[in-house]
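1. For reference, the sequence and a predicted model appear below.
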Amino acid sequence: MSLLATGRLAVCAALWGAAFAPLSQASANGIDHREAVKAYFQDSLAEWVKSPEIIEAVRAQNGTTSAWTQADIDRADADWRAEVGQIERPQIDAMIQNTISQFLRQKQSAADWMIVEIIVMDGKGMNVGVSTPTSDYWQGDEAKFQKTYLQPEAGLFIDDIEYEPDTHLVISQANSAIIDPDTGEPIGAITVSLNLNKL
């Protein structure tokens, strides 16, 4: 789960209607946000989502976690959750500082506020790399994993619109399975949260 809050567009529109004029105009023109998100993903994200950096990072973690039981996952997730908001957070900091998380932050920065967050998951739904800290370590019980890694044939999964009250952002998550180019099989998943105010 992301740290992004999940209030609905109806709430944010009542409070911050003027800020969402582009989105409102798109709705008035009959354009579903999913069409715009899909187009942006295909034009700007699809190639680097398949990059060797991501593939190798997911493969490497799968080599470690493929034998993990649900009890192992729950333990790691509980440890992560306990560190959220703490000064000492060795598990979270190790994730934030790893090579793939640095790669994801570069992609987020290059997108000039279009990308709010990126999460790369392994074959168990656990974080491999994150552009910003998440509230939990295991994403395997969420749609971002269940509708991608577990249903790779469904293609890109674009979630509902959400509102982040701290930053007043309207966002939608684009989620995709990560496919091993050598086998054609899913090895993980990726979530990219997009700023619809800029789309």
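-> Sure, I can see it. Numbering: from 1, shown residues only.

2. contacts, neighbours, all on C-alpha from now
-> Noted.

3. Kindly check the end-to-end length of stretch 84-102 for me.
-> Across its full length, stretch 84-102 reaches 20 Å between end residues, using Cα to Cα, to the nearest Å.

4. in that stretch, what's buried?
-> Val84, Ile92, Met95, Ile96, Ile100, Ser101, Gln102 (16 or more other Cα atoms under 10 Å).

5. which non-adjacent residue is nearest Phe41?
-> Excluding the flanking residues, the one nearest Phe41 by Cα to Cα, 6 or more residues apart in numbering is Ala174, at 7.4 Å.

6. Look at the one you found and give its secondary structure.
-> State at Ala174, reduced to three classes by DSSP: H, G, I helix; E, B strand; the rest coil: strand.

7. Just confirm it contacts Gly155, I think it does.
-> No - counting by Cα atoms under 8 Å, Ala174 does not reach Gly155; the two are 10.6 Å apart.

8. structure B:
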Amino acid sequence: MRLVSTLAALLLSVPAFADEFTPALEAYMNDEISDWANDPAIVAAIKAQNDAHAGLSQDQIEEMDQEWRANVGDPSTPLLAAVLNHPVSDDLRARVEASMGAMTEVFVMDEHGLNVAASDVTSDMWQGDEAKFQQTYGNGAGSVHISEVELDESTQRYQGQISVTIVDPDSGNAIGAITVGVDAESLL
């Protein structure tokens, strides 16, 4: 507990301290995430949801996000259950478990920034208005976004997020993105 308090005090008192985690997050991405981020099951799940959501308007996306936010406390509701019970979500939970505390969460997004699969409930469904999506999917293949370390609303842990564009291996086009939350303590 003392280490968490010390880490929290440092993060809150010196904003530039968060940048000290960037090299460690980059190394974690290269060592632990890059090998499986474009897993065929993840790619297939994104492509299927992109097909299913091809005609969504921005209003419909925002309605889905509002419904998600209103039901965060009840993961059995149809919208949340569809994401959390997706077979890829089981794989993501297994990866979080296997990381022995290093990963706090993993979620996959479609071309709109909507959750496709997630290891845990996220605070919202639509990530499309956030840097984790805009600076990955929005910038195309090979794009990466590494956040500053901060207290995450969903996990209630100090974490950095590593987000990577997911690419269709057949076309080379961006089809979605993945975000991996990494516990800041695990980087020390």
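-> Nice, I can see it. In this text the structure is predicted, and so the values were computed from the model without any measurement.

9. more crowded one of Ala174 and Gly155 of the first structure?
-> Ala174 (23 against 13; other Cα atoms under 10 Å).

10. What is the aligned counterpart of that one in the second structure?
-> Using TM-score structural alignment, the partner of Ala174 of the first structure in the second structure is Ile162.

11. check contacts around its match.
-> Leu25, Glu26, Met29, Lys132, Val144, His145, Ile146, Ser147, Thr179, Val180, Gly181, Val182 (Cα atoms under 8 Å, 6 or more residues apart in numbering).

12. let's see it at 6 Å
-> His145, Ile146, Thr179, Val180 (Cα atoms under 6 Å, 6 or more residues apart in numbering).

13. What lines up with the last one in the first structure?
-> When the two structures are superposed using TM-score structural alignment, Val180 of the second structure falls opposite Val192 in the first structure.

14. got it, and the second one?
-> Using TM-score structural alignment as the criterion, the counterpart of Ile146 of the second structure in the first structure is Ile158.

15. which residues in the second structure form strands?
-> Assigned by DSSP state E, the second structure shows strands spanning 103-109, 115-118, 144-146, 150-151, 158-167, 174-183.

16. can I get those strands in CSV with distance to Thr6 of the second structure?
-> CSV is the format used below for the strands of the second structure (distance: least, Cα to Cα, whole Å):
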stretch, distance to Thr6 of the second structure
strand 103-109, 20
strand 115-118, 30
strand 144-146, 23
strand 150-151, 14
strand 158-167, 12
strand 174-183, 15
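
17. wait, which of these is closest to Gly55 of the second structure?
-> Of all the strands of the second structure, it is strand 174-183 that lies closest to Gly55 of the second structure, at 15.3 Å by Cα to Cα.

18. Could you pull up the average distance between that closest one and the first structure after superposition?
-> Once fitted to the first structure, strand 174-183 of the second structure is off its aligned match by 0.4 Å on average (mean Cα distance after the TM-score superposition for the first structure).

19. contact partners of that strand?
-> Contacts for strand 174-183 of the second structure (Cα under 6 Å, 6+ apart): 102-111, 137, 140-141, 159-167.

20. hmm, back to that, next one: the match of Val180 of the second structure from Asn127 of the first structure, what distance?
-> 13 Å.

21. Over to Ala71 of the first structure?
-> To Asn127 of the first structure, Ala71 of the first structure is 16 Å away according to Cα to Cα.

22. what sits against the aligned partner of Trp80 of the first structure in the second structure?
-> Under the alignment (TM-score structural alignment), Trp80 of the first structure maps onto Trp68 of the second structure. Contacts here follow Cα under 6 Å, 6+ apart; on that basis Trp68 of the second structure touches Met125.
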